[in-house]
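Trainee: with the input below, show me the fold.
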Amino acid sequence: MVELVREGRSPEELAKEFPPSAQSIRVWVRQADLDDGRRADGLTTAEKDELARLRREVKLLREEKEILRKAGGFLRAGDGSAEMRFRLIHAEKDHHGVSLLARVLGVSRQGYYAWAKHRPSRRAVEDTQLTAKIRSHHAASGEIYGAPRIHADLREIDGIHIGRKRVARLMRAAGLTGVSRRKGCRTTITDRRAVAASDLVRRRFTAAEPNRIWTADITYVPTWQGFLYLAVVLDVFSRRIVGWAMAEHMRTELVTDALAMAIAQRRPDAGVIHHSDKGGQYTSLAFGRRCEQAGVRPSTGRTGTCFDNAITESFFASLECELIDRRTFHSRSEAERAIFAYIEGFYNPRRRHSANGQLSPAEYEHRQALKPTHEDNYAAA
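Mentor: Reported below is the predicted structural model:
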């Protein structure tokens, strides 16, 4: 057709004799002129082929980028094993070719087809999905929680009811562990000249309602600037920290400040018991006067017996292994901010406590407050 047009035949005349339309013949002639160099207002056939090849490569690169983007989110849910890569190929094979997916993810196409022919059991699939949720809850706790609290998270947050031993097995397989506790250091210094209060608790760390028994103690936090000392007041009813104070010393005002915070926050009725060890701060005259003014009954355990104040020692052990031992504090102010965030942002409102049926102190108090009292039942009757 091109040669006939070049010999003088018009496209319209040729279209009457041959099937192609006149417009198609004009297009062929124009392309032939471009290829032969007779005109330069368009692309030659070779240039068009190269452009098409580049477009195919760009499309391929975009597909590879999309695959890698999806792979990042998909593989973070479990791990980077061939199993997880095969699962991603299976999920995306309707959108991308299997060969492309296998090449981008670094596995063989034959391996995928062999895997697809022998799919994992339902139990294995469930374990993979559970492991992803366990990883999520473990990370949300700051990598603090062990199997009991992860088990409670799965039950209450996700509505998943499985055995605790299965959670422990999956955590071991995934290399996930809770934190462990450190050995303590003595902060109780007894004033042998002081007259200590008698033990009103006698290791009975239970209370029927809030603000009946408080326990208190002091611990230290190492920083590059020196020790920061923390005094706390804990409500036995819910294990909630109701008062705390921090300072670079262990003088009596440290414990009186913690007590003042507890009184201001809880406003207890007269007669609440404040139980501590026989440290000089708690047996001082200043602390005794502060208790008397607030209607607080002081109580102290025996010297050198941590079990007489075990409930507060337990809180300090949790604080130390979940926060202090996992951080390096460059200054006391940095430590203060971290401890404040732990107590008021995590421990009181969110941290599950075994004594509360794996409820946080705040949630336990809230649920107990919603329960009808004996007087409510009597009034309803």
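Trainee: use CA for all of it now, contacts and neighbours both
Mentor: Will do.
Trainee: part of a helix, is residue 30?
Mentor: Yes - Residue 30 forms part of a helix when assessed by DSSP: H, G, I helix; E, B strand; the rest coil.
Trainee: tally up the residues packed near it, please.
Mentor: Number of residues near residue 30 (other CA atoms under 10 Å) recorded here: 18.
Trainee: gap between it and residue 6?
Mentor: 11 Å (CA to CA, to the nearest Å).
Trainee: likewise for residue 263?
Mentor: From residue 263 over to residue 6 (counting by CA to CA), the distance is 105 Å.
Trainee: more neighbours, the two?
Mentor: Between residue 263 and residue 6, counting by other CA under 10 Å, residue 263 is the more crowded of the two (18 against 10).
Trainee: all strands for the chain, in order.
Mentor: 213-223, 226-235, 240-247, 273-276, 297-300 (DSSP state E).
Trainee: would you format the ones you listed as TSV with mean neighbour count included?
Mentor: Output for those, formatted as TSV (neighbours: other CA atoms under 10 Å):
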stretch	mean neighbour count
strand 213-223	24
strand 226-235	22
strand 240-247	22
strand 273-276	25
strand 297-300	22
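Trainee: now those strands as JSON lines including distance to residue 48?
Mentor: JSON lines is the format used below for the strands of the chain (distance: least, CA to CA, whole Å):
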{"stretch": "strand 213-223", "distance to residue 48": "69"}
{"stretch": "strand 226-235", "distance to residue 48": "74"}
{"stretch": "strand 240-247", "distance to residue 48": "74"}
{"stretch": "strand 273-276", "distance to residue 48": "87"}
{"stretch": "strand 297-300", "distance to residue 48": "92"}
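Trainee: could you also give me the structure for this second sequence? I'd like to compare it with the first:
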Amino acid sequence: MTQNIGRRDREKEARPFKRKWLAQCFGISKQAFYKRLKSQKAKEYNESIVLKLVKECRNKVGHQTGGKKLYDYLKKDLELNNIKLGRDRLFNILRDNRLLVRKTKQYHVTTNSKHYFYKYKNLVKDKVPTRPEQLWVTDITYIKTQHGHNYLALVTDAYSKKIMGYKLDNNMRTELCLDALKMALKNRKYPNQKLIHHSDRGIQYCNPMYTEFAEKNGLQLSMTEQYDPYQNAVAERINKTLKYEYGLKNNIKNTQIAQKMTKKAIFIYNYLRKHWSLDFETPNHVHLNKNKPYKSYRKNKKQLEFLTI
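Mentor: Alright, predicted model coming up:
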């Protein structure tokens, strides 16, 4: 024990000589050496504070928050800690600590809006339904199988969140969406009510084969005019639920099995799964009992109007 203490004392005494030797090797004065040493310690201390702030911010707003948003979030906290830090420097710190957000894999494209078919106006922007079968939203999502991608077309009632019609097959032809719409029309409970059909500007939904059939059956057509994540929020939320809660995101063996899984998933979703947005009722129950105030998925405070048709 005494030997260890003696060794520590000797090392402590030798530190000034080591620093002086280092200063001489780099051709700088002792004062400049200590100034650089102090600056380096301050830099390391500030970086530790920045890393702490980054962690707290991501725990609060999301673990996938990127560098640009982080910089905006942290501006005030950095000023309070008297830390001058540019965005490039923040990116370097994140990179050095392996905290940069990786780019997510590109999603499979299911919408082709580059066509010459007529595109309808948006009739439902910033508006919400007040009853079942007042507004239907449609979408196409992909299902992976061992023999390639399959595609699932959905027609959903925006008020009750009930999936009214669907079709899964190994193609994205117009017939896929048309068959889903035909099923939805057969499942209507209020056929005498006016109904808006809302979709993106994909070629399937703009195809005259589809639009003429919809209008012959009394549907008013509405389409997104520009990208807005809230305009098709109901369809996107249902896609995510079906995939992540009922196994449709997995690599399924073939189309036939995918169709059986989809049928079972949609039955559970419509008749058994209680929804927070429906006050813990099922979509089918709400569809038959028109007594629930509509809850929008929109997170901001923008005032929404009621549909009046």
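Trainee: overlay the chains and give the TM-score.
Mentor: Remark: TM-score between the superposed chains equals 0.56 [TM-score structural alignment, normalised by the length of the second structure]; 187 aligned residues with a CA RMSD of 2.1 Å.
Trainee: that older thread, for residue 329 of the first structure, find the nearest of the strands of the first structure.
Mentor: Closest to residue 329 of the first structure of those, according to CA to CA: strand 213-223, at 4.9 Å.
Trainee: check the mean deviation of that closest one from the second structure.
Mentor: Its aligned residues in the second structure lie a mean 0.4 Å from strand 213-223 of the first structure after superposition (mean CA distance after the TM-score superposition for the first structure).
Trainee: quick one: that strand aligns where in the second structure?
Mentor: Under TM-score structural alignment, the match for strand 213-223 of the first structure in the second structure covers residues 135-145.
Trainee: now swap in stretch 46-55 of the first structure and tell me
Mentor: Against the second structure, stretch 46-55 of the first structure falls on no residues (TM-score structural alignment).
Trainee: could you do stretch 15-35 of the first structure as well?
Mentor: Against the second structure, stretch 15-35 of the first structure falls on no residues (TM-score structural alignment).
Trainee: buried sites along that stretch?
Mentor: For stretch 15-35 of the first structure, a neighbour-count test (16 or more other CA atoms under 10 Å) marks 15, 22, 25-26, 29-35 as buried.
Trainee: quick check: the gap between the residue nearest to residue 103 of the first structure when sequence neighbours are not counted and residue 13 of the first structure.
Mentor: In this structure, residue 103 of the first structure finds its nearest non-sequential neighbour in residue 109, 7.9 Å apart by CA to CA, 6 or more residues apart in numbering. Counting by CA to CA, the gap from residue 109 of the first structure to residue 13 of the first structure is 55 Å.
Trainee: for the two, indicate the residue with more neighbours.
Mentor: residue 109 (17 against 11).
Trainee: isn't the more buried one up against residue 98?
Mentor: Yes - using CA atoms under 8 Å, residue 109 of the first structure makes contact with residue 98 at a distance of 6.8 Å.
Trainee: where in the first structure does the longest helix seen in the second structure fall?
Mentor: Taking DSSP state H as the criterion, the second structure has its longest helix at helix 30-61. No residues of the first structure are matched to helix 30-61 of the second structure when aligned by TM-score structural alignment.
Trainee: counting by contacts, list what that helix packs against.
Mentor: Judged by 3 or more CA pairs under 8 Å, 6 or more residues apart in numbering; DSSP states H and E, helix 30-61 of the second structure is in contact with helix 2-25, helix 67-80.
Trainee: dump these into JSON lines; add distance to residue 291 of the second structure and mean neighbour count as well.
Mentor: Converted to JSON lines, those look like this (distance: least, CA to CA, whole Å; neighbours: other CA atoms under 10 Å):
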{"stretch": "helix 2-25", "distance to residue 291 of the second structure": "79", "mean neighbour count": "11"}
{"stretch": "helix 67-80", "distance to residue 291 of the second structure": "41", "mean neighbour count": "14"}
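Trainee: for residue 255 of the second structure, find the nearest of these.
Mentor: Among these, helix 67-80 sits nearest to residue 255 of the second structure (CA to CA), with 41.1 Å.
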